[in-house]
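Q: Quick one: sequence and predicted model below, then my questions.
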Amino acid sequence: MSFFLIINILYALFNLVLIMTWLKMRREKQEETSQRNTKLTVIIPVRNEEDNIVKLLQDLDSQNYPFENFEVIIANDGSTDQTESFVLAFQENAKFNLKLLNILDDKSSSPKKRAIKKSIEISSGELIITTDGDCRVFPNWLVSIEQIFKTTNAKLVSSPVSFINEHKFWNTAQIIEFASLIGSGACAMYLKKPNMCNGANIAYTREVFEEVGGFAGNEHLASGDDEFLMHKIAEKYPEKVVFNADKNAIVLTNTQADWQHFYQQRRRWASKWKYYKDWKVSALAIFIFVVNLGVIWSFITLNYTNLFLKLVFEFAFLSLIIRFLGHKDKIKYILIVQILYPFYVVFFGLIAQGKGYTWKGRKLS
């Protein structure tokens, strides 16, 4: 039995576990509470988001959560467009407490972590919720997050993120690829082995943020405001890091418009892998890399058994996640993306060993 065949058998079993875990998680129903009295702080770090920020603020103005019980802090990180003026104009008639925090562009090595940290310093909420300036949220977004926070007594809540549907293949490919990350990350949390989350939709208590020292220890890394913090919290409270499998909690954002932006974003994400302190998280990343390397080898050697093992079980899992995220129409494209995906994983796995990338007009490392 070849090495790659063994790897693909293990990967098939891995996907089978994910499928069973996801189905079990979706069957569970959280207890409901109608109090909605937790004080929330929504932090939105932004840089040059004049095309998007008003839409998000309008979504927040339509929340079915008591307006007196949440505040929103826009951390304006050196925007050079009209982001600041748009926020100030909206502030005049906002139903909720809207604060604008202007942060000087001091060439920080981790602008987003700095923006979040400074926002927490002036915040008043018990629960900190972060999202991005180019996101959209549903009317029960805050209700859903507070609900699971209350019923599970969680320290960190990770909620689903997906992309706005544009009916283009470039958009479709990103939706399918990202669904695999959201789904596998959710299942890992349910199994009390959290490994990934997304800063566009996470919540954590102010108390636990201070208890673990916030972003201390990885301030020098531009990326990782979400996962490194989650790992620190999970180290102390593995039972209290939970996934919010509620469609009302889904945050939608834009896909990367072109290859150049996609390349820089994925390089930014991949740059975190080498800094994971938990060996299990690093081992999983290496395992996925080897699986996809094996698929490329299967194309070269025409070994269709390997391909079958990977594609069938992975397809079944992805179909469940994509349907949950509201993209049922994308299921028919999964196979195409599955064939292309291994080349993408191997490519970015290799270039992640290099240093530096460009993001929001800045060169970071």
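A: Good, I have the coordinates. Residues are numbered from 1 along each chain as shown.

Q: use CA for all of it now, contacts and neighbours both
A: Will do.

Q: Which residue ranges of the stretch 151-300 of the chain form strands?
A: 156-158, 161-163, 202-205, 241-243, 251-253 (DSSP state E, counting those that start in this stretch).

Q: put this beside the first:
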Amino acid sequence: MTAPALILIPLLITAGYVLLMALLARGWSRLGGCPPLRPTEKVSVIIAARNEAENIGLCLQSLADQHYPRDRFEVLVVDDYSTDQTAAIVEEFIKQNPEVNLYLFRQTGRHGKKAAIALALEQARGVYILTTDADCEVTPGWIAAMVSVMESRKAVFVSGPVTFKNTDGIFRQLQDLEFISLVASGAGSIGAGFPLMCNGANMGFSLKAYRSLQGDALRNQTVSGDDVFLMLSMLDRYGSDKIAFARCRDALVFTGPAGTPGDFLNQRLRWTSKSMAYRYPPLILSATMVFLMNALLVFSLVAGLFVPRFMLWFLLILLLKTLADLPLLAGFIRFTRKHVLLWLIIPAEPLVAFYTTLVALTGQIMPVRWKGRRLRGG
């Protein structure tokens, strides 16, 4: 490779990445809040659960504590062949809380989260559908906040903020910061008019709009991605102005970080496994730009161990990437009131670059497992 190319290629990659992050930060700043709502429409909350005996009780209690009329929402839990006491805990909760419209369904024949969601959608009676995960807890104003965004903006799909709870220790804090970058990027992209990602732990949509979609909206043949594929189907059918993000603390959903590095890596491999099924150009271009920027950072660091001048490249690229990331990250950190994470941004940058590059390169070939179930490979 010629000397001009060695300079031009890193400059183009860096410039493209800086532009992308600037657009996402601007999108985040343009997002509105959650206006007050007079509850009228019925809401169905869907939870797909597999082996969540440790968490499902807290999740259900947070839904029972909602500041939303009890007769205006229902909770549909679908047990995905749990081998623990998940179903029994849900049944006991139903007995102890008869005032909550809570129903338990069991998978028959099909398996997996997408099949569980499809089963619940067949039973849902709400005008709006909200989804969360069995290992999550929602704020008391969650339903009202998510519905208010859909109604005030006439949206057919709304994504909501998700953040980690119980983040003591450096490993969990690093996960928290990395996860914040993902959620913030998804929020910023929605605000910028080119939705890139969302999280099934906190999203909502119009049931009527869902039923109007053509074909396989959830991409049932793909391991993961029930959330992103549905959002992209809504985007294709209704346009970006009908996709919204709930930027308010009442819409926050809390989940736990991975317990071990192995769990963390397997989770990210599962998320990455769906990437080859994407056909949305802005998503493909953005993911490619992020990969190239992280790969460039890794390459310059490794090369710098052998050729000192590349270490200067590494430090310069690290500085530019950090400055590009800072506005979006700092904005979302302030939103979640996790200011302690700010000091981690600089040391986390090279770590995230290494793992992101590794996962991107191996995500299509490595075995993927989830809760004792082999999803691919192995």
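A: Yes, it's here. Computed from a prediction, not measured in an experiment: that's the story for all the values here.

Q: on that earlier part again, now tabulate the strands of the stretch 151-300 of structure 1 in a markdown table and tack on distance to Ala270 of structure 1.
A: Listed next are those as a markdown table, based on distance: least, CA to CA, whole Å:
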| stretch | distance to Ala270 of structure 1 |
| --- | --- |
| strand 156-158 | 20 |
| strand 161-163 | 18 |
| strand 202-205 | 20 |
| strand 241-243 | 22 |
| strand 251-253 | 20 |
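
Q: Any chance of the ones you listed in JSON lines with distance to Phe215 of structure 1 and mean neighbour count as columns?
A: As requested, these are exported to JSON lines (distance: least, CA to CA, whole Å; neighbours: other CA atoms under 10 Å):
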{"stretch": "strand 156-158", "distance to Phe215 of structure 1": "15", "mean neighbour count": "27"}
{"stretch": "strand 161-163", "distance to Phe215 of structure 1": "22", "mean neighbour count": "24"}
{"stretch": "strand 202-205", "distance to Phe215 of structure 1": "13", "mean neighbour count": "23"}
{"stretch": "strand 241-243", "distance to Phe215 of structure 1": "17", "mean neighbour count": "26"}
{"stretch": "strand 251-253", "distance to Phe215 of structure 1": "24", "mean neighbour count": "21"}
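
Q: So for Ile9 of structure 1, which of those strands sits nearest?
A: Taking CA to CA, strand 241-243 is the member of the strands of the stretch 151-300 of structure 1 nearest to Ile9 of structure 1, at 27.6 Å.

Q: which bit of structure 2 covers that closest one?
A: The alignment of strand 241-243 of structure 1 onto structure 2 (TM-score structural alignment) spans residues 243-245.

Q: And for stretch 310-323 of structure 1?
A: Under TM-score structural alignment, the alignment places stretch 310-323 of structure 1 onto residues 321-334 of structure 2.

Q: what's the mean distance for that stretch versus structure 1?
A: Superposing on structure 1 and averaging over aligned pairs (mean CA distance after the TM-score superposition for structure 1), stretch 321-334 of structure 2 comes out at 1.7 Å.

Q: outside of that stretch, which residues touch it?
A: Applying CA atoms under 8 Å, 6 or more residues apart in numbering, the contact partners of stretch 321-334 of structure 2 are 14, 17-18, 21-22, 24-25, 28, 180-181, 184-185, 188, 339, 341-342, 345-346, 349.

Q: Pull out the buried residues from those residues.
A: Among the contacts of stretch 321-334 of structure 2, those classed as buried by neighbour count (16 or more other CA atoms under 10 Å) are 14, 17-18, 21-22, 24-25, 28, 180-181, 184-185, 188, 341, 345, 349.

Q: just checking, Ala249 of structure 1 touches Gln147?
A: No: counting by CA atoms under 8 Å, Ala249 of structure 1 does not reach Gln147; the two are 10.5 Å apart.

Q: which residues sit against the longest helix anywhere in structure 1?
A: Longest helix in structure 1 by number of residues, with DSSP state H as the criterion: helix 3-27. Outside helix 3-27 of structure 1, the residues that touch it by CA under 8 Å, 6+ apart are 183-184, 186-187, 190-191, 245, 290-291, 294, 305-306, 309-310, 313-314, 316-317, 320.

Q: Same question for stretch 326-333 of structure 1.
A: Here stretch 326-333 of structure 1 makes contact (CA under 8 Å, 6+ apart) with 165, 172-173, 176, 319, 322-323.

Q: Pull the most distant pair out of those.
A: Asn165 and Ser319 (16.3 Å).

Q: So for those two, which residue has more residues nearby?
A: Each of Asn165 of structure 1 and Ser319 has its neighbours counted (other CA atoms under 10 Å); Ser319 has more, 20 against 17.

Q: how much space between the more buried one and Leu191 of structure 1?
A: Shown here: Ser319 of structure 1 relative to Leu191 of structure 1, a distance of 21 Å by CA to CA, to the nearest Å.

Q: Could you do Phe343 of structure 1 as well?
A: According to CA to CA, Phe343 of structure 1 and Leu191 of structure 1 sit 29 Å apart.

Q: likewise Ser119 of structure 1?
A: Going from Ser119 of structure 1 to Leu191 of structure 1 by CA to CA gives 32 Å.

Q: Compare the two (neighbour count), which wins?
A: For Ser119 of structure 1 versus Leu191, neighbours defined as other CA under 10 Å are more numerous around Ser119 (26 against 14).

Q: mind listing what that one touches?
A: Counting by CA under 8 Å, 6+ apart, Ser119 of structure 1 touches 43, 73, 75, 101.

Q: which SS state does it fall under?
A: helix (DSSP: H, G, I helix; E, B strand; the rest coil).

Q: What lines up with Tyr68 of structure 2 in structure 1?
A: Using TM-score structural alignment, Tyr68 of structure 2 pairs with Tyr65 in structure 1.

Q: thought its match was touching Phe138?
A: No: taking CA under 8 Å as the definition, Tyr65 of structure 1 is not a contact partner of Phe138, at 11.5 Å.

Q: how about the residue nearest the centre of structure 2, what does it touch?
A: Centroid-nearest residue in structure 2, with CA atoms, centre = their mean: Asn199, separated by 2.7 Å. Asn199 of structure 2 makes contacts with 159-160, 162, 183, 227-228, as judged by CA under 8 Å, 6+ apart.
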